[in-house]
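Q: kindly return the folded structure for what I paste below:
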Amino acid sequence: MLSFSNNNCTLICKIQVSHCSHSWKQSSFTKLTNLNLLKPQIFRLVCAVGDLGQMQKVEDERPQIRWAEINLDEINDAQRNHISRLPKNMTNRCRALMKQLICFSPEKTNLSILLAAWVRSMKPVRADWLVVLKEMGNMNHPLRFEVAEFALLEESFEPNIRDYTKIIHGYAKQSRLQDAENTLQAMRNEGLECDQVILTSLIHMYSKSGKFNLAKDTFEKMKLLSLPLDNRAYGSMVMAYIRAGMLKEGEILLREMESQQVYAKSEVYKAMLRAYSMSGDSVGSQRIFDAIQIAGIIPDDKICTLLINAYVTSGQNREACVAFENMRRAGIRPNDKCVALMLDVYEKEKKLKEVLDFLMDLESDGIMIGKEASEKLARWFRELGVVEEVELVLRDYGSIEV
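A: All right, here's what the predicted structure looks like:
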């Protein structure tokens, strides 16, 4: 496993203190004279300040940084191996930084100092930043967002709205709400407005994190701005309704999508069906099951099992049997959960003979019962006191403890 930290790494930067000037806009944070060395931290602070004020040029002391190559004899085998697998066409300046990032040790130096040293020594252009960020993304480097935040404050990076979008989307995928909102504020401070891609990512993030009101407000903002609503924006909002337990409202939104010939992904329909099924709402489950087919999604064993579960939970045993037979006729093999649900039906109605016929029918189609169904059978027969009579039959369907 690759380690991105190594206490044995040599110090990658040598520092000499001298007076120099750096251009920042005036804020209440300028008293902290060393903050301009910690760009990702300043990035977050500037986001937090928002419109409280403007920063002006100030003079301060900052270290003069000189680049020093890493000592390959002091890194571990995993790091050495990962360095050897860097792309062959990577430029020397990018390769030099990637080596340092692969072997980075927070105990030895500060990330911002390292990046500042690279900028001063290597004079990177936007293409270099993009190569580094792409490689860090490929290896899922834990510092990739911090490097991206630093880059946003560098003139050589020439940031645009898509750079902010990628960071916001990355934070959203990890449910890092505050970091995503800080980046969003920094983007606004640069005079850039949210577009469809960013707002869709925010809806998905708020929905996934259970922040229903924020998801709804962002969704409504997209509508007010007349931005296109695709299946991801709609789907994320439907999921927000499901997580909030507002199934009817979520279903209304599904209907709105369908009226515009925009269909949610199968995962959204399955989540809605599961929510109705677990609550024992067979009518709602049947509606969503029908909507799934209208959307062009072919029902599988899991979807059918959710529908059958809704009927069994609501005590509609006959409808459950009909749904099971329809599934069989459609050529869908029932999974173990589905078979276990049908055993529940037979047990409630005390149909011992019928359940044995049911098992024989499954066997004729090459369907063997699994763990959950086997355990239900064993418990049921134990309660009936007929374990010995059916033990041989049960052995035909798998190894069970009776």
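Q: contacts, neighbours, all on C-alpha from now
A: Fine.
Q: wait, isn't residue 13 in contact with residue 117?
A: Yes: using CA atoms under 8 Å, residue 13 is in contact with residue 117, at 7.1 Å.
Q: overlap in contacts, the two.
A: By CA atoms under 8 Å, 6 or more residues apart in numbering, residue 13 and residue 117 have these common neighbours: 65, 66, 67.
Q: buried ones among those residues?
A: 65, 66, 67 (16 or more other CA atoms under 10 Å).
Q: point to the residue nearest the middle of the protein.
A: residue 173 (4.2 Å; CA atoms, centre = their mean).
Q: picking up where we left off before, redo the shared contacts of residue 13 and residue 117 as JSON lines? Include secondary structure and distance to residue 271.
A: Formatted as JSON lines, these follow (DSSP: H, G, I helix; E, B strand; the rest coil; distance: CA to CA, whole Å):
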{"residue": "65", "secondary structure": "strand", "distance to residue 271": "54"}
{"residue": "66", "secondary structure": "strand", "distance to residue 271": "55"}
{"residue": "67", "secondary structure": "strand", "distance to residue 271": "53"}
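Q: make CSV out of those and add distance to residue 371.
A: Listed next are the shared contacts of residue 13 and residue 117 as CSV, based on distance: CA to CA, whole Å:
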residue, distance to residue 371
65, 64
66, 65
67, 62
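Q: tell me the one among these nearest to residue 3.
A: residue 67 (22.7 Å; CA to CA).
Q: from residue 100, how far out is the closest one?
A: Using CA to CA, to the nearest Å, we find residue 67 at a distance of 11 Å from residue 100.
Q: who touches both of these two?
A: By CA under 8 Å, 6+ apart, the residues touching both residue 67 and residue 100 are residue 12.
Q: quick one: the helices in the stretch 251-400 of the chain?
A: Remark: helices assigned in the stretch 251-400 of the chain by DSSP state H, counting those that start in this stretch are 266-278, 282-294, 301-313, 317-329, 336-348, 352-364, 371-384, 387-395.
Q: most tightly surrounded among these?
A: helix 301-313 (a mean of 23; mean count of other CA atoms under 10 Å).
Q: report the contact partners of residue 358.
A: Neighbours of residue 358 in contact, by CA under 8 Å, 6+ apart: none.
Q: let's compare: structure for the following, please.
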Amino acid sequence: MLSFSNPNCAPICKTQSLHRSRSFNPSPFPKPTNSNNLKPQIFRLICAVGELGQMQEVEDARPKFKWVEINLDEMNEAQRNHISRLPKKLTNRCRALMKQLICFTPEKVSMSVLLSAWVRSMKPARADWLVVLKELDNMNHPLRFEVAEFALLEESFEPNIRDYSKIIHGYAKQSRLQDAENALQAMKHRGFECDQVTLTALIHMYSKAGNFNLAKDTFEEMKLLGLPLDNRAYGSMVMAYIRAGMLKEGETLLREMESQQVYAKSEVYKAMLRAYSMSGDSLGAQRTFDAIQIAGIIPDVKICAVLINAYVTAGQSQEACVVFENMRKAGILPNDKCVGLMLDVYQKDNKLKEVMDFLMGLERDGIMIGKEASEKLARWFKELGVVEEVERVLRDYSSMELLQIGDSF
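A: As a prediction, the model looks like this:
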């Protein structure tokens, strides 16, 4: 893994706070602070940052900085590689901060001190912040959220609701529930109302975390606000029902979607089908399988295998065989899972002759059984004590096949 830290490249601060109108909390969600503890300080920042450079010690009520050229020899190889990949069109002020962030080490200075120094020295506009945040996101940089949090409180960033929704969505993707909720509260505190994008991200986050009640409350809030519900919002709520084991309710919501010509992604239908299959609810599995086709999703061998499993688990051998045959008629080649499930059907009914015909039919069609099916077959034959008999039948069958091939010439 590439490292982003180098003690020779990061700012060093002798003090823990700066005298400003607000606390330098790295989070955009302010915590109570004692303003009496914030006094003018003497501090030194040493930083190598390209065109801006090294800060010198100045004693004053408000610190002043002077930047000098960076010494590339003080960087490690990973840092040099990251800096070399920065876009050529990057402005000097943005490049300077990117170099700082690439070389940042939290043991030497807080992120708020670094960013505050950049703001005072470079007077960035919103466009500069956006460029920096985009580069950090492209690099998947571990500091991207911290920089975004700081930016949300800066006047020069001119934050709007989409900036908040982006960071909420980013936290949601990483399942950082508390951070996402803090960002939501900060957004409301700034006077921004929740919109479709923000609430959809929250539903997805709560659903993924298995917090059904919060997902449902947020979903209902979207309805009350009259916000449009797209397949992502619906799909996330359906997944919340599935994870909560409320399959009928989830299926009802799928039908509500379909009535509005809104269809969930294939992953949602597959999750519903799998849940019904694992519980042995063949009727629910068949309804979901039918819904999959109505949604315009072409069933593949994996979907068929899940449906077969539903009938096998429910003890409905004949229906499982019908699904298998329909799959073959549709031109879908069975995988090892499908073959193994059919072996379960034959074994349960103790149909040795039928399974031999089944296996020979597969071989005629050039379908070779895999590891899972082979192991099941071996265990079954061993239990029956008919291994030698089966081998003899297979040899005779192979001889007949060779004789037929010879006669064809």
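Q: shouldn't residue 307 of the second structure be in contact with residue 286?
A: Yes: assessed by CA under 8 Å, residue 307 of the second structure is found in contact with residue 286 at 7.0 Å.
Q: which SS state does the residue nearest to residue 236 of the second structure when sequence neighbours are not counted fall under?
A: Once flanking residues are discounted, residue 236 of the second structure sits nearest to residue 204: 5.0 Å by CA to CA, 6 or more residues apart in numbering. For residue 204 of the second structure, the assignment made with DSSP: H, G, I helix; E, B strand; the rest coil gives helix.
Q: all strands of the stretch 1-150 of the first structure, in order?
A: 13-22, 58-67 (DSSP state E, counting those that start in this stretch).
Q: reformat those as TSV; add distance to residue 94 of the first structure.
A: Shown next, in TSV, are the strands of the stretch 1-150 of the first structure (distance: least, CA to CA, whole Å):
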stretch	distance to residue 94 of the first structure
strand 13-22	16
strand 58-67	13
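Q: now, of those, which is deepest in the fold?
A: The highest average neighbour count among those, using mean count of other CA under 10 Å, belongs to strand 58-67 at a mean of 16.
Q: which strands or helices does it pack on?
A: strand 13-22, helix 111-122 (3 or more CA pairs under 8 Å, 6 or more residues apart in numbering; DSSP states H and E).
Q: between it and strand 13-22, how many degrees?
A: With axes from the mean of the first three to the mean of the last three CA atoms, to 10 degrees defining the directions, strand 58-67 of the first structure sits at 150 degrees from strand 13-22.
Q: show me where the stretch 101-250 of the second structure has its helices.
A: Under DSSP H, counting those that start in this stretch, the stretch 101-250 of the second structure gives helices at 111-122, 126-138, 144-152, 161-173, 177-189, 196-208, 212-224, 231-243, 247-259.
Q: contacts only, for residue 341 of the first structure.
A: So residue 341 of the first structure contacts 308, 309, 312 (CA under 8 Å, 6+ apart).
Q: export the helices and strands packed on strand 58-67 of the first structure as JSON lines, with columns for distance to residue 316 of the first structure.
A: Shown next, in JSON lines, are those (distance: least, CA to CA, whole Å):
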{"stretch": "strand 13-22", "distance to residue 316 of the first structure": "72"}
{"stretch": "helix 111-122", "distance to residue 316 of the first structure": "63"}
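Q: closest to residue 44 of the first structure out of the ones you listed?
A: Ranking these by proximity to residue 44 of the first structure (CA to CA) places helix 111-122 first, at 13.6 Å.
Q: once aligned to the second structure, how far is that closest one on average?
A: Here the mean offset of helix 111-122 of the first structure against the second structure after fitting is 1.4 Å, by mean CA distance after the TM-score superposition for the first structure.
Q: so what secondary structure elements neighbour that helix?
A: Packed next to helix 111-122 of the first structure, using 3+ CA pairs under 8 Å, 6+ apart, are strand 13-22, strand 58-67, helix 144-152.
Q: what is the neighbour count of residue 2 of the first structure?
A: By other CA atoms under 10 Å, 15 other residues sit near residue 2 of the first structure.
Q: for it, which non-adjacent residue is closest in space?
A: Nearest to residue 2 of the first structure is residue 78, by CA to CA, 6+ apart, at 5.2 Å.
Q: still on that earlier bit, can you put the helices and strands packed on helix 111-122 of the first structure in CSV and add distance to residue 3 of the first structure?
A: Formatted as CSV, those follow (distance: least, CA to CA, whole Å):
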stretch, distance to residue 3 of the first structure
strand 13-22, 21
strand 58-67, 23
helix 144-152, 14
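Q: out of these, which gets nearest to residue 370 of the first structure?
A: That would be helix 144-152 among these, by CA to CA, at 44.9 Å.
Q: the aligned residue in the first structure for residue 225 of the second structure and residue 180 of the first structure: what is the separation?
A: Mapped onto the first structure by TM-score structural alignment, residue 225 of the second structure lines up with residue 225. According to CA to CA, residue 225 of the first structure stands 21 Å off from residue 180 of the first structure.
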